[in-house]
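> Model the structure of this input:
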Amino acid sequence: MQQTTNTILMVRPINFRMNEQTAVNNYYQKVIDNLLPETVNVKAQQEFDAYVEKLRAIGVNVVVVNDTDDTDTPDSIFPNNWISFHENGNVGIYPMFAENRRLERREDILDNLEEKGFLINDIVDYTSAEEEKVFLEGTGSVILDRVNRKAYCALSPRADEDLFIEFCEDFEYTPVVFTSNQTVNGERKAIYHTNVMMCLGETFAVICLSSIDDKKERKNVIANLKETNKEVIDITEAQVNNFAGNMLQVKGANDEGYLIMSQAAYDSLTASQIERLEKHTKILSSSLNTIEACGGGSARCMMAEVFLPKA
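Coordinates of the predicted model:
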């Protein structure tokens, strides 16, 4: 089992904009004043292309698929919410909170990977849960410790506990459940995706512990991370607001580990946090300002890790 992969699936946007359907519980989205929608889309495409170029330059195998024009999918740039890939050849397909995000699920993306020599054995499809208004948004909602078979999930309107437990049974993970909050206009509200406040690397974890208000839950999360010998690097809520939790460790050339994050995330880190991270891995950052502001997601959300075996 491996925690990190060299192959990443990314979807290049065609109609990127702020998605009004996700804004109801994604408090990181903002309207950029004085920018036409076409300008927002062009800026997002430029950020996307520069990001892919940086990943390829360090030896990451990036499979880029273009979004389609026949559906209104403003968030297609975040594929990790509807699909996950596993070393045994299994694929998870997930139920999405926003109706227009359900249109992002595309069979041709699986065909594309199979054409590239990846093996798909079984598809585990949870999307019928949408009929019950039950959601679990892929590796946005679920953080996988693939080596130690633990799965972490912050419950929210987009992460249902029962469905998460079902996922853990199907994919053979031990569930670690908690609630993670942020302050919105003076109120504590659930953080919409676990991967905004937590990132798991091979030998470290970046996490906003202060967002876990329940002390027992916080202790349990820390105990699970320490039990698996992860160095816990705590970040603040202000850093979460700059997407410092939304990072992903990947493999570059020669299996070299890189922690990928946005420029805003990197700029929000303290010198000592960077120093602690660099003991574990190299760091790569890329500017994603437009994508972060309008999409409310960042570097990690844009990458669906491909762990499928090769034929």
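> only C-alpha atoms for contact and neighbour calcs from this point on.
Fine.
> OK, contacts around residue 21?
98, 99, 100 (Cα atoms under 8 Å, 6 or more residues apart in numbering).
> ok, now with 6 Å
residue 98 (Cα atoms under 6 Å, 6 or more residues apart in numbering).
> Checking it next. Helix, strand or coil?
Here residue 21 is recorded as coil under DSSP: H, G, I helix; E, B strand; the rest coil.
> same question, the one 10 residues further on
In the three-state summary, residue 31 is assigned as coil, counting by three-state DSSP.
> again with residue 53
Residue 53, by the three-state scheme (three-state DSSP), is helix.
> do residue 266 as well
Residue 266 is classified as helix under three-state DSSP.
> State the number of residues packed around it.
22 (other Cα atoms under 10 Å).
> what's the answer for the one 5 residues further on, then?
As a burial measure, residue 271 scores 10 neighbours (other Cα under 10 Å).
> Likewise for the one 5 residues further on?
The number of residues packed near residue 276 is 15, by other Cα under 10 Å.
> just checking, it is part of a strand?
No. Residue 276 is assigned helix when assessed by three-state DSSP, not a strand.
> Mind checking what secondary structure the nearest residue to it once chain neighbours are set aside has?
Among residues not flanking residue 276 along the chain, residue 233 sits closest, at 7.8 Å (Cα to Cα, 6 or more residues apart in numbering). Under the three-state scheme (three-state DSSP), residue 233 adopts strand.
> Wait, residue 233 touches residue 204, no?
No. The pair residue 233 / residue 204 is not scored as a contact, 7.3 Å apart, by Cα atoms under 6 Å.
> Comparing the two, which residue is more hemmed in?
Neighbour totals were compared for residue 233 and residue 204, and residue 204 leads with 21 against 17 (other Cα under 10 Å).
> residues in contact with that one?
Residue 204 makes contacts with 230, 231, 232, as judged by Cα under 6 Å, 6+ apart.
> Buried members of these into PyMOL, please.
Here is the PyMOL command that selects the buried residues among the contacts of residue 204 (16 or more other Cα atoms under 10 Å):
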select buried, resi 230+231+232
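> For the contacts of residue 204, could you give me TSV that also reports distance to residue 53?
Putting those into TSV (distance: Cα to Cα, whole Å) gives the following:
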residue	distance to residue 53
230	30
231	30
232	30
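> and this one, so I can compare the two:
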Amino acid sequence: MISWNPENDLDIKFFGGANKIVITPMKQNTNTVLMVRPASFRKNEQTAVNNYFQEDLALENEAINAQAQEEFDGFVAKLKAAGINVLVLQDEKELDTPDSIFPNNWVSTHANGDVAVYPMYAENRRRERREEFFTLLEDSGFAIKNVIDYTEAEEEELFLEGTGSIILDRENEKAYCALSARADEMLFIEFCEDFGYLPVIFHANQTVDGKRLPIYHTNVMMCVAQDFAVICLQSIDDKKERKQVINQLKESGKKIIAITEAQMHQFAGNMLEVVNASGQKYLVMSAQAYNSLDETQIASIEKYSEILSSDLKTIETCGGGSARCMMAEIFLPRS
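Presented below is the predicted three-dimensional model:
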């Protein structure tokens, strides 16, 4: 659990509570992200049981972490060069949190000053929830008004891993979720009721050793930007569910850019659209994801957003996550 500072005077609402949160309309994109520089990055044995994107590297853990730090620093430099405001929190080696580089799984922020804190599947990922995250935001001039804490759900073995599990269409107040061991249906509905989103629920699968198994996070197969969505429709095996997702995206005016399951495995679904201070939109992805796209897909994206890519191969291989997972979007108001 997070040790909340009572001096912050935050109104904390717990999972299952009667209070519901009313939020003001939000823009889809932010110009500020918070990222966590790793201190003990490696393949997390506790998440590998259902994250089939993770692979082994023939390196010692210290070498893996050093490579991940180099990729992280290069990625941050590219974002800053594009005019994106990047806040960096340094992880602490003593915490032994191999996946701290993916902060969007445990926290999300919202334009009315609300912050949601989520229950995590792996026990060692729960140590990622750090008060320093909130201190950095407040020191950077952001106002946190309420913390909505869902972490008690861990006692019931119910999980919902932030914007890894939930894809938010903030402007149209829709939330997309592919159910898995890390995305409980009732907890997702609870979140949608609290934050005023229409839940769009489906199942997404990938082929593992000849079997169709659930994809661990929605954000590896789907990205919703302001004007378009990049999505692996092939992963939604149920035709009715696939049609439902397509209809919801079209109803919201999104151009659908379909990717294949092979491209998804190269993290072509793990993207995030951000905007700089000048209003330029960037679709952020890894170099591997970019290289997997064909000319038609790239042209479709570039009608709406400039592409920004960075080499994240070590992080992708061992962590089973990519560019989107590394960025916790900050939508909080200024204090």
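> for the contacts of residue 204 of the first structure, which one is nearest residue 167 of the first structure?
residue 230 (23.5 Å; Cα to Cα).
> That closest one and residue 113 of the first structure, how far apart?
32 Å (Cα to Cα, to the nearest Å).
> try residue 229 of the first structure
For residue 229 of the first structure, the distance to residue 113 of the first structure - Cα to Cα - is 34 Å.
> Run through the strands of the stretch 201-335 of the second structure in chain order.
205-208, 211-214, 222-224, 228-231, 255-258, 272-275, 281-286, 306-310, 328-329 (DSSP state E, counting those that start in this stretch).
> so the shortest one matches what in the first structure?
It stands for strand 328-329 of the second structure. With TM-score structural alignment applied, strand 328-329 of the second structure matches the range 304-305 in the first structure.
> mean shift of that stretch relative to the second structure?
Per the superposition on the second structure, stretch 304-305 of the first structure and its aligned residues are separated by 0.2 Å on average (mean Cα distance after the TM-score superposition for the first structure).
> Around the aligned residue in the first structure for residue 237 of the second structure, how many other residues sit close by?
If you follow residue 237 of the second structure across to the first structure using TM-score structural alignment, you land on residue 213. Residue 213 of the first structure has 15 neighbouring residues, counting by other Cα under 10 Å.
> and what of the one 5 residues further on?
Each residue near residue 218 of the first structure was counted by other Cα under 10 Å, and the total is 17.
> And residue 243 of the first structure, by the same measure?
Residue 243 of the first structure: 28 neighbours (other Cα under 10 Å).
> Could you measure from whichever residue in the second structure pairs up with it over to residue 223 of the second structure?
Using TM-score structural alignment, the equivalent of residue 243 of the first structure in the second structure is residue 267. Separation of residue 267 of the second structure from residue 223 of the second structure (Cα to Cα): 11 Å.
> again with residue 142 of the second structure
Residue 142 of the second structure is 26 Å from residue 223 of the second structure, where distance means Cα to Cα.
> out of those two, which sits in the more crowded spot?
More crowded of residue 142 of the second structure and residue 223, by other Cα under 10 Å: residue 223, with 25 against 18.
> Just give me the match in the first structure for the more buried one.
That one, residue 223 of the second structure, aligns with residue 199 by TM-score structural alignment.
> what residue of the second structure matches up with residue 257 of the first structure?
With TM-score structural alignment as the criterion, residue 257 of the first structure matches residue 281.
> Is its match in contact with residue 303, as I believe?
No. Counting by Cα under 6 Å, residue 281 of the second structure stays clear of residue 303, with 10.8 Å between them.
> Among those two, which residue is more densely surrounded?
Per other Cα under 10 Å, whichever of residue 281 of the second structure and residue 303 has more neighbours is residue 281, with 24 against 10.
> Please name the nearest non-neighbouring residue to the more buried one.
Nearest non-adjacent residue to residue 281 of the second structure, counting by Cα to Cα, 6+ apart: residue 275, 4.3 Å away.
> List the contacts of that neighbour.
30, 31, 281, 282.
> Show me which of these are buried.
30, 31, 281, 282.
> wait, which of these is closest to residue 111 of the second structure?
For these, the nearest to residue 111 of the second structure is residue 30 (10.0 Å; Cα to Cα).
> Residue 272 is in contact with the closest one, correct?
No. Checked against Cα under 6 Å, the pair residue 30 of the second structure and residue 272 is beyond contact range at 10.1 Å.
> If you count surrounding residues, which of residue 229 and residue 113 of the first structure has more?
residue 113 (17 against 13).
> Give the equivalent position in the second structure for the more buried one.
Aligned partner of residue 113 of the first structure by TM-score structural alignment: residue 137.
> which stretch of helix or strand covers its match?
Element membership of residue 137 of the second structure, judged by DSSP states H and E, is helix 131-139.
> ok, then the element right after that helix?
Following helix 131-139 of the second structure in sequence, per DSSP H and E, is strand 146-149.
> average gap between the next helix-or-strand element following that following strand and the first structure?
Tracing the chain past strand 146-149 of the second structure, the next element assigned as helix or strand by DSSP H and E is helix 162-165. For helix 162-165 of the second structure, the mean deviation from the first structure after alignment is 0.1 Å (mean Cα distance after the TM-score superposition for the first structure).
> how far is helix 162-165 of the second structure from where the chain is centred?
5 Å (Cα atoms, centre = their mean, to the nearest Å).
> what's the matching range in the first structure for it?
So helix 162-165 of the second structure sits over residues 138-141 in the first structure, by TM-score structural alignment.
> which other residues reach the matching stretch?
Against stretch 138-141 of the first structure from outside (Cα under 6 Å, 6+ apart): 80, 81, 82, 83, 94, 153, 159, 193, 194, 195.
> Equivalent analysis for stretch 114-133 of the first structure, please.
With Cα under 6 Å, 6+ apart, stretch 114-133 of the first structure has contacts from 89, 90, 91, 92, 93, 94, 95, 308, 309, 310, 311.
> Now for the last one: which residues touch it?
Okay, so that is residue 311 of the first structure. Shown in contact with residue 311 of the first structure (Cα under 6 Å, 6+ apart): 117, 118, 119.
> Number of residues surrounding the residue lying closest to residue 238 of the second structure once chain neighbours are set aside?
In this structure, residue 238 of the second structure finds its nearest non-sequential neighbour in residue 203, 7.6 Å apart by Cα to Cα, 6+ apart. Other residues near residue 203 of the second structure come to 18 when the count uses other Cα under 10 Å.
> what about the nearest residue to residue 235 of the first structure once chain neighbours are set aside, distance to residue 112 of the first structure?
Nearest residue to residue 235 of the first structure, sequence neighbours excluded (Cα to Cα, 6+ apart): residue 208, at 4.7 Å. According to Cα to Cα, residue 208 of the first structure stands 37 Å off from residue 112 of the first structure.
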